[in-house]
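J.: sequence plus the predicted model coming up.
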Amino acid sequence: MTTVLPDTGVGPLLREWREQRRISQLELALRADSSARHISFVETGRSRPSEDMVLRLAEVLDVPVRERNALLVVAGYAPRYAQTPLDDPALSSLRESLDRLLTAYEPYPALVVDGVYGVVAANRGVALLLEGVSEDLLAPPVNAMRLTLHPEGLAPRIVNLPEWRADLLAQMERQIALVRSPALRELYEEVAAYPAPGRTAEGARPAGGARGTERTAGRAGRERAATPFALPMLFEHGGRVLSFVSSIATFNTPMDVTVAELAIETFLPADRETAAHLHAHVAREV
């Protein structure tokens, strides 16, 4: 669905995107091979931009594909980018490629989410993390943010939950600043309101409450919380504390709204112990 925007003309909307990107009219004009005077006229409504100009400015301003369609509609043009359902036969090769990628990443966790963190695909490594999660949270449609931060989800077993929660919420805030998505804003308000235990990696007590596990978690938290290259997610599983760092990949120059909003998140073991535990766990499952 194309984003519905108020009927204020495309000029003020382009100005909002420019100001959000913190660039001047002159800089935008230079990048878009135009003039500051013309950009000013477009933004004030004195000049109606051509379809090509709308797309050029949107490209320079790094406007999300869904929002580019909205700008075109407000400017009086037809949407340029399709929004193909992921289960459409036209995207079968994409789905197959994603499945191969997720499988190849095993035993490490990896999943694919849409623009509001709905899980559209996941591998067996993710299943390991979901042990003990409430069935209600696993009923379709599954949402990765809700699953992670809900008190009946992964949250009780994330040893450094305050730090990880703050990072996830900051990630959502950055995304909300880039797109006009009421659904994403609603999701953010929901998960931000979940109880936020005041534990830290040093004083953590993982789910289960065993004293031996508590000591292990505390020691692992102190040793791993200072991972030099990224904030790790410290996760209790089977009496051990696993350490992961995550990365997110998106598609380069997508021409479809659905594809543009897909993100592949992978969890890389941050130490040898975590890697060994994952390999051993999957070997037992085979």
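T.: Looks like it arrived, so ask away. Numbers count the residues shown, from 1 in each chain.
J.: only C-alpha atoms for contact and neighbour calcs from this point on.
T.: Will do.
J.: identify each buried residue in the helix or strand where Arg215 lies, please.
T.: Secondary structure assignment for Arg215, by DSSP states H and E: helix 211-224. By neighbour count on 16 or more other Cα atoms under 10 Å, the buried set for helix 211-224 is Thr213, Glu214, Arg215, Thr216, Ala217, Gly218, Arg219, Ala220, Gly221, Arg224.
J.: now the helices for the stretch 51-200 of the chain?
T.: Taking DSSP state H, counting those that start in this stretch, the helices of the stretch 51-200 of the chain run over residues 51-60, 65-74, 92-105, 124-129, 135-138, 144-149, 161-178, 182-192.
J.: chain center to the longest one: distance?
T.: By that I understand helix 161-178. The offset between the C-alpha centroid of helix 161-178 and the centroid of the whole chain comes to 9 Å, using Cα atoms, centre = their mean, to the nearest Å.
J.: can you tell me what sits against that helix?
T.: 63-64, 145, 149, 155, 184-185, 188, 192, 196-201, 231-233 (Cα atoms under 8 Å, 6 or more residues apart in numbering).
J.: ok so, going back, nearest to Pro79 among the buried residues of helix 211-224?
T.: Nearest to Pro79 among the buried residues of helix 211-224, counting by Cα to Cα, is Arg224 at 48.3 Å.
J.: how near is the closest one to Pro162?
T.: Using Cα to Cα, to the nearest Å, Arg224 is found at 15 Å from Pro162.
J.: same deal with Ala90?
T.: Taking Cα to Cα, one finds Ala90 at 42 Å from Pro162.
J.: for those two, work out which one has more neighbours and name it.
T.: With neighbours defined as other Cα atoms under 10 Å, Ala90 and Pro162 compare such that Pro162 has more, 16 against 11.
J.: for Arg180, see how far away that one is.
T.: For Pro162, the distance to Arg180 - Cα to Cα - is 27 Å.
J.: what about versus this one:
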Amino acid sequence: MTVVASGADASSPAPPGPGIGPLLRGWRERRRVSQLELALRAGSSARHISFVETGRSRPSEEMVLRLAEHLDVPVRERNALLLAAGYAPRYPETPLDDPSMDALRAGVEQLIRGYEPYPALVVDAGYDVVAANRGITMLLEGVPDHLLAPPLNAMRLTLHPEGLAGRIRNLREWRDHLLAQMDRQIALQRSAALRALYEEVAAYPVPGRSGPGPDGTVPRFALPMQIEHDGRVLSFVSSIATFNTPMDVTVAELAIETFLPADPATVKYLQSLGL
């Protein structure tokens, strides 16, 4: 027996053009979910999912959003699915300097200031820095002005030979980690700008000296970034936080990255700075 969930109209004609089908199939395959599994999650049927993917039927707006939710589709791409299905985008993209974002900006800035003396910053989907605390400013001492001209880009600052790359002791390992992170994001966003940034930073030369920190050990709990600063080596592990259930594309694409000291010497030095 075929069951079509409320909100899904199997008899509706598909919109002109390729429609939502190829996009939906791409997300389902990317998530390694079968048509039957997706149907069970969304309260639909494998037959209806098949019809949508092949362009034989058009899902309701509610069903598009339900499928996107169960496939964990990013907010920007949910708008793309809606458009492909013939509906208006659901999620706005509000500039960060819009007055409606005042409370968000103030809260984020308070959060990263409260993390001092440890470094913390906020980046957008293209890794442009939208906020940073004094811990980050400390790490950027000595970086040439042309890399500090707005918009600051965290990947470019980190991996450029004139940026932090020359001071990162374990650059090869940290570089591999960052490039893998970007590669995963490109797979989700289908962004030409992000792909261009990846190709740029991946092409930067890697200095010959790149190895473990001064004690020859690496913490087992996470890969650290070991960076020279003012005659000493500081060691950090990073954590990235995003907003839960965002209803705006801009907010959905913000990421707060905090750097936690990975050894007692780094803690002691940062606390001595009085930031």
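T.: Right, received. Where do you want to start? Since the structure is predicted, the reported quantities are computational estimates derived from the model, not experimental observations.
J.: picking up where we left off before, by contact count, what packs against the helix or strand just after the helix holding Arg215 of structure 1?
T.: Next helix or strand after helix 211-224 of structure 1 toward the C-terminus (DSSP H and E): strand 233-237. Packing partners of strand 233-237 of structure 1 (3 or more Cα pairs under 8 Å, 6 or more residues apart in numbering; DSSP states H and E): strand 240-249.
J.: residues of the strand it packs on that come out buried?
T.: For strand 240-249 of structure 1, using 16+ other Cα under 10 Å, the buried residues are Arg240, Val241, Leu242, Ser243, Phe244, Val245, Ser246.
J.: do the same with stretch 15-28 of structure 1
T.: Arg15, Trp17, Arg18, Gln25, Leu26, Leu28.
J.: OK, contacts around the aligned partner of Arg31 of structure 2 in structure 1?
T.: Residue pairing (TM-score structural alignment): Arg31 of structure 2 is matched to Arg21 of structure 1. By Cα under 8 Å, 6+ apart, the contact set of Arg21 of structure 1 is Leu61.
J.: and Arg219 of structure 1, by the same measure?
T.: Listed by Cα under 8 Å, 6+ apart, the contact partners of Arg219 of structure 1 are Glu202.
J.: gap between the alignment partner in structure 1 of Pro150 of structure 2 and Thr44 of structure 1?
T.: Per TM-score structural alignment, the equivalent position to Pro150 of structure 2 in structure 1 is Pro140. From Pro140 of structure 1 across to Thr44 of structure 1, the span is 46 Å (Cα to Cα).
J.: just to revisit the earlier point, list buried members of the contacts of helix 161-178 of structure 1 by neighbour count.
T.: Among the contacts of helix 161-178 of structure 1, those classed as buried by 16+ other Cα under 10 Å are 63-64, 145, 149, 155, 184-185, 188, 192, 196, 200-201, 231-233.
J.: what is the corresponding segment of structure 1 for stretch 256-265 of structure 2?
T.: Using TM-score structural alignment, the residues of structure 1 aligned to stretch 256-265 of structure 2 are 264-273.
J.: may I see the buried residues of the matching stretch?
T.: Ile264, Glu265, Thr266, Phe267, Leu268, Pro269, Ala270.
J.: same deal with stretch 59-74 of structure 1?
T.: 61, 63-74.
J.: now do stretch 160-177 of structure 1
T.: By neighbour count on 16+ other Cα under 10 Å, the buried set for stretch 160-177 of structure 1 is Asn160, Leu161, Pro162, Glu163, Trp164, Arg165, Leu168, Leu169, Met172, Gln175, Ile176.
J.: same thing with stretch 128-148 of structure 1?
T.: Leu128, Leu129, Leu130, Val133, Leu137, Val142, Asn143, Ala144, Met145, Arg146, Leu147, Thr148.
J.: what sits against the fourth one?
T.: This means Val133 of structure 1. Residues near Val133 of structure 1 by Cα under 8 Å, 6+ apart: Glu152, Gly153, Leu154.
J.: structure 2: which residue goes with the last one?
T.: Okay, so that is Leu154 of structure 1. Aligned by TM-score structural alignment, Leu154 of structure 1 pairs with Leu164 of structure 2.
J.: now the buried residues of stretch 59-74 of structure 1 in a markdown table, with distance to Tyr117 of structure 1?
T.: Shown next, in a markdown table, are the buried residues of stretch 59-74 of structure 1 (distance: Cα to Cα, whole Å):
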| residue | distance to Tyr117 of structure 1 |
| --- | --- |
| Leu61 | 24 |
| Val63 | 19 |
| Pro64 | 16 |
| Val65 | 17 |
| Arg66 | 16 |
| Glu67 | 18 |
| Arg68 | 21 |
| Asn69 | 21 |
| Ala70 | 22 |
| Leu71 | 24 |
| Leu72 | 26 |
| Val73 | 26 |
| Val74 | 28 |
